[in-house]
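J.: Could you work out the structure for the sequence below:
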Amino acid sequence: MRLAIPIAVLVLAGAAHAEPAPLKAYMEQARVQPSARIAYGQAPSQVVELFLPKGRGPHPVVVLLHGGCFLKQFEGLPQTSGIAADLARRGMAVWNVEYRRLPEPGAGYPGTFEDVAAAIDRIAADAARYDLDATRVVALGHSAGGHLALWAAARGKLPQTSPLYREAPVRLRAAISLAGIGDLEGQGDVFGRPCGQETLPQLIGFKDRKAAYADTSPAALLPTGARIVMVHGVFDPVMPPYTGLAFADRARKAGDAAEVVILADAAHFDPVIPTTPAWRAVARVVEREAKRLR
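T.: Prediction:
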């Protein structure tokens, strides 16, 4: 099958035959302190860490959504603070979102999705205070967070009958998914191999709802109207490149602008470690998408 989608294979300078980063390297990253910490709800996990660039705004905003299989056992904000700080040094405000994860009280459906929606919509309320431009917002998510980034970009397509529907949500003009899953129904078994086959059904309330994919799977909400960039390490065993290629092809056929970036010598964690060539390639993609929002 021929896929009529733009594909960039980035050969990373100085990284020839580099060993892909393991989970240990990702988890042991040094934490960087944010400019501000903002609660958007009462639960401990309902917080955002804001990283502000130097200079006057209003600043474009990158909504950063960490991964971790939607499970509480994996940390999130400490591991994404390094790339958040790097993006801030590049002139973007970073809205680094924490959200309730399984098995936290209220996690799953609808809580996890409501958290992401509430955190993003909070940008509009705090824009004046922090000199943010709520009309120039892109999402960047890794793994499970890649799914949430794609879903958040599609929120405008949610039917009013869905508990996740919100009137006039903050619009995400681009969604950059780093090893994320866009098609929960068609690719759920792939995601389930490393994360547990029961994780996605628990997340979306599959046993208790008819049409559980309809308001939780980005593939069911196409077209979103946002630009979509699927980024995968060529050696990623969690969400291999073919998953992003398939979702981008589906998005383009639905009418969205979508492309795939395949990172050479990278696996699942390289794109979210700020010292790697893979992250530097990702950062350039984020900068490019932010600059489009003039």
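
J.: contacts, neighbours, all on C-alpha from now
T.: Fine.

J.: Now do the same for residue 248: helix, strand or coil?
T.: helix (DSSP: H, G, I helix; E, B strand; the rest coil).

J.: who's in contact with it?
T.: By Cα atoms under 8 Å, 6 or more residues apart in numbering, the contact list for residue 248 reads 5, 228-230, 258-260.

J.: ok, now residue 66?
T.: 76-77, 80, 97-98, 141-146 are the contacts of residue 66 under Cα under 8 Å, 6+ apart.

J.: any idea how far residue 21 is from it?
T.: Plainly put, residue 66 is 17 Å away from residue 21 if you go by Cα to Cα, to the nearest Å.

J.: can you check residue 282 too?
T.: 15 Å.

J.: What ranges does this structure have for its helices?
T.: 23-27, 77-89, 111-130, 144-153, 184-195, 199-204, 241-254, 277-291 (DSSP state H).

J.: from these, which stretch is densest packed?
T.: Of all the helices of the chain, helix 144-153 has the most neighbours on average by mean count of other Cα atoms under 10 Å, namely a mean of 28.

J.: So which elements touch it?
T.: strand 59-65, helix 111-130, strand 132-142, strand 174-178 (3 or more Cα pairs under 8 Å, 6 or more residues apart in numbering; DSSP states H and E).

J.: Here is the second sequence; please produce its structure so I can put it next to the first one:
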Amino acid sequence: MKRLALALTLALLIATPALAQRLRPADVDKLPSSPPALTENYGADANQVGDLRMPDTKTFGPGPHPVVIVIHGGCWWKGFATRQNTAALASRLTERGFATWNIDYRQQGDAGGGWPGSFKDWAAGSDHLRALARRYPIDLARVAVTGHSAGAHAALWVAGRHKLPAGSEIASPNPIRIGAVVGIDGPPDPGAELEQFEKGCGVPAVSGMFGGKPADQPKRYAEGSPQALLPLGMKSGLVSASLFLFPAAAERFVTAARKEKDQASALMLGGTGHFDVIAPGSPVWDQVEAFLVAQLKVEK
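T.: Predicted structure coming up:
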């Protein structure tokens, strides 16, 4: 029934040519998603909250299950997106056997959002898996992370934050071990992609997040850019829909990662809609799902 409802919803959303490859954020928010097993705060702020979804035990057994941290986008800007925007994505990954932890976080415009608060939220939200694993059958030896748009940057940064110097403002002790990461149509190198990203967002997303341009805040960009943290020491993947991640930028990341002996790959989807890539049932979803499932598997 869930898949039938999903197919019917998608049929309505893409009924006209104008929407066929151009779903909007609100369209994705309305897609069916499974109810979480748990909604829980990982911090004191109302935005520091996540939804845990667990695989069906009849299909996948009692666990412990591999887990994927899911981080939504929205230009890191209050009012643009919440975890509802990645609820359908998280639900679909859970249907494929992954536990998912879909988190919200403080964004620019929220008290404490931006630098360094948003980074600290991504870190704390990820590390909260340890608390969840004491109550749910989550395998902390098989942790992956994915994110969309600005959340792609966040996911790649979470994967690389173990490389931060101890004195970094956004470092935290004993970060949870990540085994794989996929960034979906978002910037692995925000400084290099500042103009393109801010044009797409329509707000000073990058310069606001980092407190200026790279020339103004070189240390922040060095510590907050996933590409600057290479090698990540894990399997990494990128999905390019050519809005917030142009093929050339994806190629630069993959080439740099491979040069550092990381296993890296990219799925290039041309001019696909930015939100189609996180919409189960969209014309490109089968390609995206296959890539995600393959790339997010972590071998013990």
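
J.: Can you calculate the TM-score here?
T.: Remark: TM-score between the superposed chains equals 0.88 [TM-score structural alignment, normalised by the length of the first structure]; 276 aligned residues with a Cα RMSD of 2.0 Å.

J.: still on that earlier bit, would you turn the helices and strands packed on helix 144-153 of the first structure into TSV with distance to residue 164 of the first structure?
T.: Below are those laid out as TSV (distance: least, Cα to Cα, whole Å):
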stretch	distance to residue 164 of the first structure
strand 59-65	18
helix 111-130	6
strand 132-142	18
strand 174-178	19
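
J.: Of all these, which one comes closest to residue 264 of the first structure?
T.: With Cα to Cα, the closest approach to residue 264 of the first structure among these belongs to strand 174-178: 13.8 Å.

J.: how many neighbours does the alignment partner in the second structure of residue 260 of the first structure have?
T.: Mapped onto the second structure by TM-score structural alignment, residue 260 of the first structure lines up with residue 266. Neighbour count of residue 266 of the second structure, defined by other Cα atoms under 10 Å: 20.

J.: which non-adjacent residue is nearest residue 266 of the second structure?
T.: Excluding its sequence neighbours, the residue lying closest to residue 266 of the second structure (Cα to Cα, 6 or more residues apart in numbering) is residue 238, at 4.5 Å.

J.: I figured the one you found hits residue 250, correct?
T.: Yes. In this structure, residue 238 of the second structure is within contact of residue 250 by Cα atoms under 8 Å, at 6.7 Å.

J.: overlap in contacts of the two?
T.: residue 266.

J.: returning to that earlier point: out of the helices of the first structure, flag the one nearest residue 36 of the first structure.
T.: helix 111-130 (9.3 Å).

J.: so where is the closest one in the second structure?
T.: So helix 111-130 of the first structure sits over residues 117-136 in the second structure, by TM-score structural alignment.

J.: contacting residues for the equivalent of residue 95 of the second structure over in the first structure?
T.: Matched by TM-score structural alignment, residue 95 of the second structure corresponds to residue 89 in the first structure. Contact partners of residue 89 of the first structure, counting by Cα under 8 Å, 6+ apart, are 53-54.

J.: ok, residue 72 of the first structure to residue 87 of the first structure distance?
T.: On the measure of Cα to Cα, residue 72 of the first structure and residue 87 of the first structure end up 25 Å apart.

J.: for residue 127 of the first structure, same thing?
T.: Taking Cα to Cα, one finds residue 127 of the first structure at 18 Å from residue 87 of the first structure.

J.: Grab the nearest non-local neighbour of the residue in the second structure that residue 151 of the first structure lines up against.
T.: Using TM-score structural alignment, the partner of residue 151 of the first structure in the second structure is residue 157. Spatial nearest neighbour of residue 157 of the second structure, chain neighbours left out: residue 226 (4.9 Å); criterion: Cα to Cα, 6+ apart.

J.: now do residue 190 of the first structure
T.: Per Cα to Cα, 6+ apart, closest to residue 190 of the first structure is residue 239, 6.8 Å.

J.: mind checking how far the one you found is from residue 142 of the first structure?
T.: For residue 239 of the first structure, the distance to residue 142 of the first structure - Cα to Cα - is 11 Å.

J.: With residue 216 of the first structure instead?
T.: 17 Å.

J.: Ok, residue 148 of the first structure next?
T.: Distance from residue 148 of the first structure to residue 142 of the first structure, by Cα to Cα: 9 Å.

J.: Identify the contacts common to those two.
T.: residue 65.

J.: circling back to that earlier point, need the residues touching each of residue 239 and residue 142 of the first structure.
T.: 179-180.

J.: neighbour-wise, which of those two wins?
T.: residue 142 (27 against 24).

J.: Excluding residues flanking it in the chain, which one is nearest the residue most central in space within the second structure?
T.: Centroid-nearest residue in the second structure: residue 147, 0.9 Å away (criterion: Cα atoms, centre = their mean). In space, residue 147 of the second structure comes closest to residue 71 once its chain neighbours are excluded; the distance is 4.4 Å by Cα to Cα, 6+ apart.

J.: contacting residues for the corresponding residue of the first structure for that neighbour?
T.: Using TM-score structural alignment, the equivalent of residue 71 of the second structure in the first structure is residue 65. Residues in contact with residue 65 of the first structure (Cα under 8 Å, 6+ apart) are 96-98, 139-142, 145-146, 148-149.

J.: now do residue 32 of the first structure
T.: 78, 81-82, 85.

J.: got the residues you listed as JSON lines, with distance to residue 122 of the first structure columns?
T.: Converted to JSON lines, the contacts of residue 32 of the first structure look like this (distance: Cα to Cα, whole Å):
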{"residue": "78", "distance to residue 122 of the first structure": "21"}
{"residue": "81", "distance to residue 122 of the first structure": "19"}
{"residue": "82", "distance to residue 122 of the first structure": "23"}
{"residue": "85", "distance to residue 122 of the first structure": "20"}
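
J.: Look up how far residue 176 of the first structure lies from the residue nearest to residue 190 of the first structure.
T.: 15 Å.

J.: what residue of the first structure matches up with the residue nearest to the centre of the second structure?
T.: Using TM-score structural alignment, residue 147 of the second structure pairs with residue 141 in the first structure.

J.: what does residue 247 of the second structure give?
T.: Using TM-score structural alignment, residue 247 of the second structure pairs with residue 241 in the first structure.

J.: Not counting sequence-adjacent ones, nearest residue to its match?
T.: residue 232 (5.3 Å).

J.: got the contact list for that neighbour?
T.: 178-179, 239-241, 244, 260-263, 267-268 are the contacts of residue 232 of the first structure under Cα under 8 Å, 6+ apart.
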